[in-house]
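Novice: below: sequence and its predicted model.
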Amino acid sequence: MITINKNRHWIFLVFFWSLLGITIWAQMIEDFDFWSATYQAVLVLICSVFLAHFLSDVILPNALRKNKMNWFAVQSVIVTLLLSLCLALIYTVFSDEISRVRAYPGDGDLSSVHFLWSRFCGSIPAAILINGTACGLRFYQEHNVIEQNHAALKQVHLEAQIKILQDQINPHLMFNVLNHIHILMQSDVKLASVLLVQFSDILRYQLYECNKEYVPLHLEIKYLKDLIAVEKTRWGNELEVKSKWNIEDGQLQIVPLLLVPLIENAFKHVSRLPNQKGYVHLSCRQENKELIFRIENSHTEQYKLPSKSQGLGLENVKKRLAIQYPEKYQLNIEKTDSDFTVTVVLDLK
């Protein structure tokens, strides 16, 4: 993109200077002979190109980098006056009394010094226009480069932030499951073996699929199902775990591990009333390129399970949704005396 913009910039500059040279020559040929008009047009063009590009390509970028625009304004005035002087000298050297009367009727009877001063003052608007055009084009180009660099830095920052949020999920989940497997190894080796096999599928997905920006929806759904299966095995008969899945198009793309904290959060903060099972109910359906994920767990402040860690949970999901699905999601949280429900609606277009 930067190369394309540079090419366009140079093409426009060649067109601009060529048009300016032709215009100057067309004006000169009316009052001077062919060679005199050509020499003057070439000299005017050389002076204009040199001074205008010195101002726009050397002084202006340096002023922008050092943030010294006040000094640049002073330098612009100096260069503009210098260009006006060059134009006035060219007009004075190549003109005689006859051509001066013909080209500049009001200044024909002036001495060379006064004519030089008159042409100097008269050339200032042209010098301002030439330098202003060159600086305007350069400023536009520099502004585009700054905007592109800013966008690139912002993208890198967002990607780094997403990576941090995603990496926070994996260790948290791994430690929870591995700790439970360690406990089961001392009491129920068979169940620990089943849990270990289920957990290996989860790790395989995290290692080989989650490094991508997007993954197919069917792979992410399989991962969530495996995660639910692991949690269901961990809890056994202590919790009622139900899940419903209805996916129409598994090839739609979704960012990986986005909904994992909601599942972790539900199982970590589930609570049970005396002589009653706690529950975690999940439903996930996709239709018309829209994913609707809803998870509900029993919750009471009096009987909720103690937790030493507050976890990442909802804050993690909120941040990732804001970064990766701006204006393409809905997040609804409902909390009552008996349950806690989180609903996420994603636009997967």
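Specialist: Received the coordinates, thanks. Numbers count the residues shown, from 1 in each chain.

Novice: rest of the way, CA atoms for contacts and neighbours
Specialist: Noted.

Novice: spatially central residue in the protein, please.
Specialist: residue 151 (3.7 Å; Cα atoms, centre = their mean).

Novice: how near is it to residue 331?
Specialist: Note on residue 151: its distance to residue 331, by Cα to Cα, to the nearest Å, is 27 Å.

Novice: and residue 135, how many neighbours does it have?
Specialist: Counted by other Cα atoms under 10 Å, the residues lying close to residue 135 total 22.

Novice: try residue 189
Specialist: 14.

Novice: now the strands for the stretch 101-250 of the chain?
Specialist: 215-216, 239-247 (DSSP state E, counting those that start in this stretch).

Novice: what's the following helix or strand after the last one?
Specialist: This points to strand 239-247. strand 253-254 (DSSP states H and E).

Novice: that next one packs against which elements?
Specialist: Using 3 or more Cα pairs under 8 Å, 6 or more residues apart in numbering; DSSP states H and E, the elements in contact with strand 253-254 are strand 215-216, helix 217-235.

Novice: second structure follows, compare the two:
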Amino acid sequence: MFTIKKADYLFWTFMFLMTLLQLSDDLTFFGALIFSIAITLTLRIHVIYVINKLAKWHLTINKSPKFIIYTSLACIFTALILSLEGYIIVNLILSEKMGNSNEMVSLFFGMLMVSVLISGGSYSIELFKQNVESEKRHEELKNSVLESEIEHLRTQLSPHFTFNILNNLHFLIRKDKEEALELLSRYSKILRYYVYESQNKWIKLDDEISFLKHYFQLETDRSGEGLQISCQWNIPENQLLIIPFLLSTFVENAFKHVSAFTDKTNYINLHVFLKNESQLIMKIENSTDTVLNRTKKQGVGLTYVQKRLNLSYLKNYKLYIEPQENKYIVQLQLNLKR
């Protein structure tokens, strides 16, 4: 993986080689090598211990115009050191003559230009690093907030689901003993699944579908014979994951708002299938009375499920809710992960 640290090493290697190539025209290879090492090390110290610290001070503590003054003074000081190093290497180590004062002035301004360019580049890199770190902190904070909100919704969903279960218990005592025992067994499976799986952020799609089938059958049993119910399950074997108790809310909503009139055919049609191996499609349609439906207040279930979709599947789902004349259609397209 290419990192900023590796890029830093490559830059200073490139800087050393370019300096060596440039000085080889005027000095012997040994002299050019020593001078290139001196220039690279000095500029490296200049960047690490001066420019980077000034940049951090400017960016995080005090965004003051004095930064330009301090940086300029640092570049002048570094240029003087580089010029002095050049004079010592050429005149004392190589026993050659640097030349007249014009050459020293030219060397100084050349080193000053290099110092300024290196300082500007280092400041840009430090600014980039700070932006990356700031974005990373922002993303971590955002994820933390999302996790907290998701957890809050899950705690809200728990009493909502339990309330619906308790609200339906009166149905059991009105049935005969054998059917009541069967329904209680189904309730037991649903509640057991709910207790254990509600603590998980992600569960297997197959487990969620199994739960949904039990839940759908339970609602079917208590709805009576005056309701025509059709369900299709086309879910092949898979390794997909989904957030728990997402789909049952739509089933609950359909049974809750299905029309109760006896002078027409009342129905609920459910179709759940996989498309393109990882896209889950759920379509549920139920008959309803347009006039009565307008007066009903939307339950908390749909409100919670829409929030959960936004938090866990942002840009990975499409939810169509279409109230039509005497029928209500909900279609969910969900891109699942493995």
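Specialist: Here it is on my side, so go on. If you're wondering where the values come from, they're calculated on a predicted model, not measured in any experiment.

Novice: can you calculate the TM-score here?
Specialist: Scored by TM-score structural alignment, normalised by the length of the second structure, the superposition of the two chains gives a TM-score of 0.79; 331 aligned residues with a Cα RMSD of 3.6 Å.

Novice: so which of the helices and strands packed on strand 253-254 of the first structure is nearest residue 182 of the first structure?
Specialist: Nearest of those to residue 182 of the first structure, taken as Cα to Cα: helix 217-235 at 11.6 Å.

Novice: which residues in the second structure does the closest one match up with?
Specialist: Aligned by TM-score structural alignment, helix 217-235 of the first structure falls on residues 205-223 of the second structure.

Novice: just the helices in the stretch 151-300 of the second structure please.
Specialist: Assigned by DSSP state H, counting those that start in this stretch, the stretch 151-300 of the second structure shows helices spanning 169-173, 177-197, 205-223, 248-257, 290-295, 300-312.

Novice: of all those, which one is nearest residue 284 of the second structure?
Specialist: Set against residue 284 of the second structure and scored by Cα to Cα, the helices of the stretch 151-300 of the second structure come closest in helix 248-257, at 7.5 Å.

Novice: who's in contact with that closest one?
Specialist: For helix 248-257 of the second structure, contacts defined as Cα atoms under 8 Å, 6 or more residues apart in numbering pick out 212, 215-216, 219, 223, 268, 284-286, 288, 293, 301-302, 305, 328, 330.

Novice: same check on stretch 134-150 of the second structure?
Specialist: With contact meaning Cα under 8 Å, 6+ apart, stretch 134-150 of the second structure is reached by 308, 311-312.

Novice: now a ChimeraX select for only the buried ones of these.
Specialist: Buried residues within the contacts of stretch 134-150 of the second structure, by 16 or more other Cα atoms under 10 Å, are selected in ChimeraX with:
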select :308,312
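
Novice: any chance of TSV for the contacts of stretch 134-150 of the second structure, columns distance to residue 44 of the second structure?
Specialist: Shown next, in TSV, are the contacts of stretch 134-150 of the second structure (distance: Cα to Cα, whole Å):
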residue	distance to residue 44 of the second structure
308	51
311	46
312	46
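
Novice: ok so, going back, among the helices and strands packed on strand 253-254 of the first structure, which comes closest to residue 203 of the first structure?
Specialist: helix 217-235 (9.5 Å).

Novice: from the chain's centre, how far out does that closest one sit?
Specialist: 34 Å (Cα atoms, centre = their mean, to the nearest Å).

Novice: mean deviation (superposed) between it and the second structure, please.
Specialist: Its aligned residues in the second structure lie a mean 1.9 Å from helix 217-235 of the first structure after superposition (mean Cα distance after the TM-score superposition for the first structure).
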